[in-house]
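> Got a sequence here, can you model it:
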Amino acid sequence: MPRNPRIEYGGAVYHVMSRGNRQEEIFRDDTDRELFLQTLTEVCAKTGWVIHAYVLMDNHYHILLETPEPNLVFGMKWFQGTYTQRFNARNRVLESLPRGAPEKKALVWYILSKTTVSNDWLSQYLFCGHPSNIPLCINAVKDKKSKVLNRLVAKLLKCEG
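Next comes the predicted model:
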C-alpha cells in the first residue's frame, strides 16, 4: 500500500519524529547529540525552518518545527541523510540510522508532553531570558504571528496557570 502524500505548505507547523532501526540507539553519547544539533542548525539555514522544540532520546527524536516554505520533504531527506553519514563516519557504522521515512503530523501536542521526561536534551532547558516554568517553545513562539501557534500557546498557558 503506498504512503499517504506529504502535506506541505508555507507556514506549516510539524511534529517530526524518527526512531533508529530495530529501536537501536541513534545517539551513543553527547557528542552524537551535539552533531545532531549542528546538523539541525545547518538544515535550518538551508531551508529557513524555525525550531520551536525538540527532545533527543537515545533511540529517537522529536522536533516541533515550522516551515516558511513547503520544503519539509527536501529538508528531512538532507537532514537525516547527512546526520546518518556523519554518525556512521564517527562511530564506524555501515547502515542507516533512522528507519524509513520520519513520521510527520501537522501540529501536535505530543512533543510538549515529552518535557516531563527526565532528560538533559530537551529544548526547554535553554535559557528563556527570564525564569519560567513554561517550556522554551512557548516563550519562543508567543509573539509570533502564526494563528495556529498562538492558539496552541494560549491553551498551554491556560493549562500551566
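
> Only C-alpha atoms from now on, for both contacts and neighbour counts.
Fine.

> Identify the residue spatially nearest to the residue nearest to the spatial centre of the chain, adjacent ones excluded.
In the chain, the centroid-proximal residue (C-alpha atoms, centre = their mean) is Ile63; its distance is 1.4 Å. Among residues not flanking Ile63 along the chain, Tyr54 sits closest, at 4.2 Å (C-alpha to C-alpha, 6 or more residues apart in numbering).

> quick one: the helices in this structure?
Under the criterion DSSP state H, the chain contains helices at 30-47, 72-91, 110-113, 136-141, 147-160.

> Which one, of these, ends up nearest to His15?
helix 110-113 (7.1 Å; C-alpha to C-alpha).

> Mind listing what's buried along the closest one?
111-112 (16 or more other C-alpha atoms under 10 Å).

> list the helices and strands that helix packs on?
Applying 3 or more C-alpha pairs under 8 Å, 6 or more residues apart in numbering; DSSP states H and E, one finds that helix 110-113 contacts strand 50-56, strand 60-67.

> one more, for comparison:
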Amino acid sequence: MPRSARVKSFDSVYHIMVRSISDTPLYKCSADKDMYLRLVEKYKGQFFFKVYAYCIMDTHAHMIIDCNGADIS
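Presented below is the predicted three-dimensional model:
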C-alpha cells in the first residue's frame, strides 16, 4: 500500500530525512558533510526555507525545516 500524500501547508514545519541504500556510507569524511551543508546554505538562499535543526551521520541526515510555503518534493 502506498503512503498517504503529504498534506501541504504554508506554515508547516517538516522533518526531512536523507539516507543511503543498505547503510552504505553517504558521507565518507567530514569534507563530504561540510559540502552537504554548503549545498543546504546555497539552496536556503534560493528557495527561502529555514533550517531549525540538523543532524548528519555517516549513513543519513535529518533536518527540521520550515519551507515557507514552498513545495518540498
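
> picking up where we left off before, the helices of the first structure: which one's closest to Arg19 of the first structure?
helix 72-91 (11.1 Å).

> distance between the closest one and the chain's centre?
14 Å (C-alpha atoms, centre = their mean, to the nearest Å).

> what do you get for stretch 22-41 of the first structure?
Taking mean C-alpha positions (C-alpha atoms, centre = their mean), stretch 22-41 of the first structure and its chain are 12 Å apart.

> The residue nearest to Ile63 of the first structure is in contact with His60, isn't it?
No. Applying C-alpha atoms under 8 Å as the test, Tyr54 of the first structure and His60 come out as separate, 11.0 Å apart.

> Name the residue in the two with the higher neighbour count.
Tyr54 (24 against 20; other C-alpha atoms under 10 Å).

> how near is the more buried one to Leu64 of the first structure?
6 Å (C-alpha to C-alpha, to the nearest Å).

> cool, and Phe87 of the first structure?
Phe87 of the first structure is 22 Å from Leu64 of the first structure, by C-alpha to C-alpha.

> what sits against the residue nearest to Ile56 of the second structure when sequence neighbours are not counted?
Nearest residue to Ile56 of the second structure, sequence neighbours excluded (C-alpha to C-alpha, 6+ apart): His62, at 6.5 Å. Contact analysis of His62 of the second structure by C-alpha atoms under 8 Å, 6 or more residues apart in numbering lists 15-18, 54-56.

> which of the residues you listed tops the neighbour count?
Counting by other C-alpha under 10 Å, top hit in these: Ile56 with 17 neighbours.

> Am I right that it is in contact with Met35?
No. Ile56 of the second structure lies out of contact with Met35 (C-alpha under 8 Å); the separation is 11.7 Å.

> What is the burial count for the residue nearest to Val50 of the first structure when sequence neighbours are not counted?
Of all residues not flanking Val50 of the first structure in the chain, Glu66 sits nearest, at 5.1 Å (C-alpha to C-alpha, 6+ apart). Neighbours of Glu66 of the first structure under the rule other C-alpha under 10 Å: 24.
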